[in-house]
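> coords please:
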Amino acid sequence: MKLVVQVKLLPTPEQAQALDATLRACNRAATHTAQIAFERGVKDRNGLQKLLYADLKATFGLSAQPAVRVVKKVVDAYATLAAQAKAGLLGKPTGKRYRKALSRPVAFRPEAAQPFDDRCLSWQFDARTVSIWTVDGRMKHLRFTGSADQLKMLHAHRKGESDLVQRGGKWFLIATCEIPEPAVAEPVDWIGVDRGIVNLATTSDAANYQGRGLARYRNWCARKRAELQRKNTRSATRRLTRRAQKEQRHATHVNHRISKEIVSVAKRTGRGIAVEELDGIRERVRLRRDQRDTLSSWPFHQLGQHLKYKAQQAGVAFVTVDAAYTSQRCPRCGHTEKANRPARDHFRCRRCGLAGPADVVAGVNVRNRARSAWAFVTMPVPTRP
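The predicted structure follows:
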């Protein structure tokens, strides 16, 4: 499995200036390449490289391998855009968003991340320094730092490209690590996880991770955001960006903590983890205006991704199941009706009278569906006599 490790660079002022010039030159070259690719309809790697390789070196001061990485970056951007359009993530082909995205060339921000491979970037783990190509020549002895666990993983499993990133005046390298996956143990049962807004996650064991504290924090952030937006100054805009990044980091931390606890319980008890399939929920569900911001801003998908990769690391089985009617179906008699859930927090079956917290009932339904799904997946294929 692939994981990313982020380390912080500690450049001197002169080194930071060279890194900034390098990042901007690479992104100017990428924007130019994307423009030519769009105008001439050449979006394959070999064609673009043959067309622009010499121009990138002469015009933008790139060396051979950085020019190749710029071409690959543009090709990947167009491939991602095409995949998003095919998957319907840009809306309908007749929609404004779809036409706007595909009617103009891809552009890259001056500070957008730039990939470096082993020909442009080398690591000296004992000295905790890197040697990296810049437009001013090869920069050696650039120091980096990170947590002990991150550095250990980086040293043992780093493979492939690393991205140079600038955020808030700070410099980072994001490296890809390939870690061997442990064998997935056959689960004795399942933990069903229901994700929500009021309760961020509720398991079939009735473990509840409430979102009350997070809701207060996000409401406070929304008030501060409104105050800064009313000021409409440059400094207010900078503070808005910093606050948005801080809120995102907080949400990621909460998701990490919740997923870590659920996976540890599953591993200790020999069970697997099941979650609802929530892809496309923003398009499927119609909400009141005051609820839209809450649904759109909380990273439900990220929590599912954290559960998935942590389960893979721990050798815990992980499945996704259909989310339809999990909060309206009675897990005892199977009766499904909207009236089974008279209030957000309560469930009461109109047929058999089973009652309990609605999110726990949803988690139990997710668990039951995982049992059926896993039995179907592991069912042996019959062979012909």
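
> going forward, measure contacts and count neighbours with C-alpha atoms only.
Fine.

> What segments of the chain are strands?
With DSSP state E as the criterion, the chain has strands at 2-10, 114-116, 121-124, 129-134, 137-145, 158-167, 170-178, 190-195, 199-203, 208-210, 272-276, 318-321, 346-348, 355-357.

> For Trp298, which of the ones you listed is the nearest?
strand 199-203 (9.4 Å; Cα to Cα).

> Let's see this one next, to set against the first:
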Amino acid sequence: MPGVKIVTQVKLMPEADQAAALEATLRTVNDLACWVSEVAFAQGVPREYELRKHTYAELKARGLGAQAAQHVIKKVRDAYTTLHANIRAGNLGRPQSKRRTKAASTPVTFRPQAAQPYDDRCLSWQYDARTVSIWTTAGRLKNVRFACSADALKTLRDYRKGEADLVERDGVFYLIATCEVPEAETYEPDSFIGVDLGIVNIATTSTGHQAAGRALNRYRKRQLALRAKLQKKRTKSARRRLKARARKEARHAANTNHIISKTIVTEAERTGRGLSLEELKGIRNRVRLRKPQRVALHSWAFAQLADFIVYKAKRAGVPLVFVDPAYTSQTCAACGHIDQRNRVDQGLFICRGCGVVAHADRNASHNIATRGESVWNAGRESHVPATP
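The predicted structure is shown next:
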């Protein structure tokens, strides 16, 4: 049975000399990655095998081990693959725009603290002792201590698979490992819970649960004001504080999304129901909002919330389907009448057909639940012609 890939982060607690070796290693591999990137750009970004011919011997001569050199080359090639995908998708602006032109006309660069991948040849784990043995440019470091929760340690011990990334943030080193956790067997749902994603309420379910609300929106407005204040200063200190605040906001968003997704999935598992989510692809281009609401839409990680719900549902065996969100906010969940005027305002829904009055987000979540059940049942129906 396929597994769910999740990442587990542990904090390294090296001694002073070990920390110096780790810092020097990251700086060295990322400096060399910048050099490999220049070579790749000059050669027209060849495939990884061809790029290896141009750079591998030099990387070895500059002190990298065989595996580290391979990882540096692969990291550079993957960076160009991502860049070209973003250009094709239009994520870097329209053709001839300054941002897109600059990205396409200059080599990719790597920060001195950028992540460096490690495989099992370069990194080994001693779970009982909570230490790792890790390759550096100064030699192999043994007995480097790490810290994590008991749950994270169990996940690492049982399900770690593949590479781990070494990163440095504000002088602190972390290992981010990939774990593949087995999916639970999906049960047959009694019905479906619809989940409507929005701005005033981040998530509303057809069972009545509403996530976020005014407290979270106040937090977002306060962070927006603080960002604007720091951006006006344009000093080195302000830029440093902006980076730290961005990481803090990202952690807050991820924590909030974890809480919301866990609540939703737990309720579905407890009641034996499935989950029906909106298809988020193109939501930012599809939705038309006033300027203040646009800021809210683009500042919340809706895709991250959906991803959290998906992987938590897979781990719990909760059935999950995605449905087309078109007209869910204009359709009456009671009679099915569709009218743009049914949505009186953000929070009020009054059906022009049957007169039912409901909370707008709650009504939309019921429509999503109904569509989810239809999608699930359609997937179970046999389309094989009957035997004559």
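
> circling back: could you export the strands of the first structure as JSON lines, including distance to Gln305 of the first structure and mean neighbour count?
Below are those laid out as JSON lines (distance: least, Cα to Cα, whole Å; neighbours: other Cα atoms under 10 Å):
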{"stretch": "strand 2-10", "distance to Gln305 of the first structure": "12", "mean neighbour count": "17"}
{"stretch": "strand 114-116", "distance to Gln305 of the first structure": "24", "mean neighbour count": "22"}
{"stretch": "strand 121-124", "distance to Gln305 of the first structure": "29", "mean neighbour count": "16"}
{"stretch": "strand 129-134", "distance to Gln305 of the first structure": "31", "mean neighbour count": "20"}
{"stretch": "strand 137-145", "distance to Gln305 of the first structure": "26", "mean neighbour count": "15"}
{"stretch": "strand 158-167", "distance to Gln305 of the first structure": "21", "mean neighbour count": "18"}
{"stretch": "strand 170-178", "distance to Gln305 of the first structure": "17", "mean neighbour count": "18"}
{"stretch": "strand 190-195", "distance to Gln305 of the first structure": "13", "mean neighbour count": "28"}
{"stretch": "strand 199-203", "distance to Gln305 of the first structure": "14", "mean neighbour count": "23"}
{"stretch": "strand 208-210", "distance to Gln305 of the first structure": "17", "mean neighbour count": "16"}
{"stretch": "strand 272-276", "distance to Gln305 of the first structure": "10", "mean neighbour count": "27"}
{"stretch": "strand 318-321", "distance to Gln305 of the first structure": "11", "mean neighbour count": "20"}
{"stretch": "strand 346-348", "distance to Gln305 of the first structure": "28", "mean neighbour count": "21"}
{"stretch": "strand 355-357", "distance to Gln305 of the first structure": "26", "mean neighbour count": "15"}
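
> CSV for the ones you listed, including distance to Gln229 of the first structure?
Below are these laid out as CSV (distance: least, Cα to Cα, whole Å):
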stretch, distance to Gln229 of the first structure
strand 2-10, 31
strand 114-116, 31
strand 121-124, 41
strand 129-134, 38
strand 137-145, 36
strand 158-167, 22
strand 170-178, 25
strand 190-195, 31
strand 199-203, 29
strand 208-210, 30
strand 272-276, 37
strand 318-321, 40
strand 346-348, 39
strand 355-357, 40
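
> Please enumerate the helices of the stretch 201-350 of the second structure.
Assigned by DSSP state H, counting those that start in this stretch, the helices in the stretch 201-350 of the second structure fall at 214-233, 236-271, 283-286, 291-299, 302-316.

> In the first structure, what range does the longest one match?
I take that to be helix 236-271 of the second structure. Using TM-score structural alignment, helix 236-271 of the second structure corresponds to residues 234-269 of the first structure.

> Who are the contact partners of whichever residue in the first structure pairs up with Val195 of the second structure?
Residue pairing (TM-score structural alignment): Val195 of the second structure is matched to Val193 of the first structure. By Cα atoms under 8 Å, 6 or more residues apart in numbering, the residues touching Val193 of the first structure are Ala201, Thr202, Thr203, Ser204, Ile273, Ala274, Val275, Glu276, Gly363, Val366, Arg367.

> And Val193 of the first structure, how close does it get to Phe300 of the first structure?
Distance of Val193 of the first structure to Phe300 of the first structure, computed by Cα to Cα, to the nearest Å: 12 Å.

> Over to Arg223 of the first structure?
From Arg223 of the first structure to Phe300 of the first structure the distance is 23 Å (Cα to Cα).

> out of those two, which sits in the more crowded spot?
Phe300 (19 against 11; other Cα atoms under 10 Å).

> Identify the residue of the second structure aligned to the more buried one.
Residue pairing (TM-score structural alignment): Phe300 of the first structure is matched to Phe302 of the second structure.

> Now that match. Nearest residue, chain neighbours left out?
Nearest-residue entry for Phe302 of the second structure: Leu197, 7.6 Å, with adjacent residues in sequence omitted and distances by Cα to Cα, 6 or more residues apart in numbering.

> Repeat that for Thr176 of the first structure.
Counting by Cα to Cα, 6+ apart, the residue nearest Thr176 of the first structure is Val4, at 4.6 Å.

> wait, the one you found sits on Leu173?
No: using Cα atoms under 8 Å, Val4 of the first structure is not in contact with Leu173, being 9.9 Å away.
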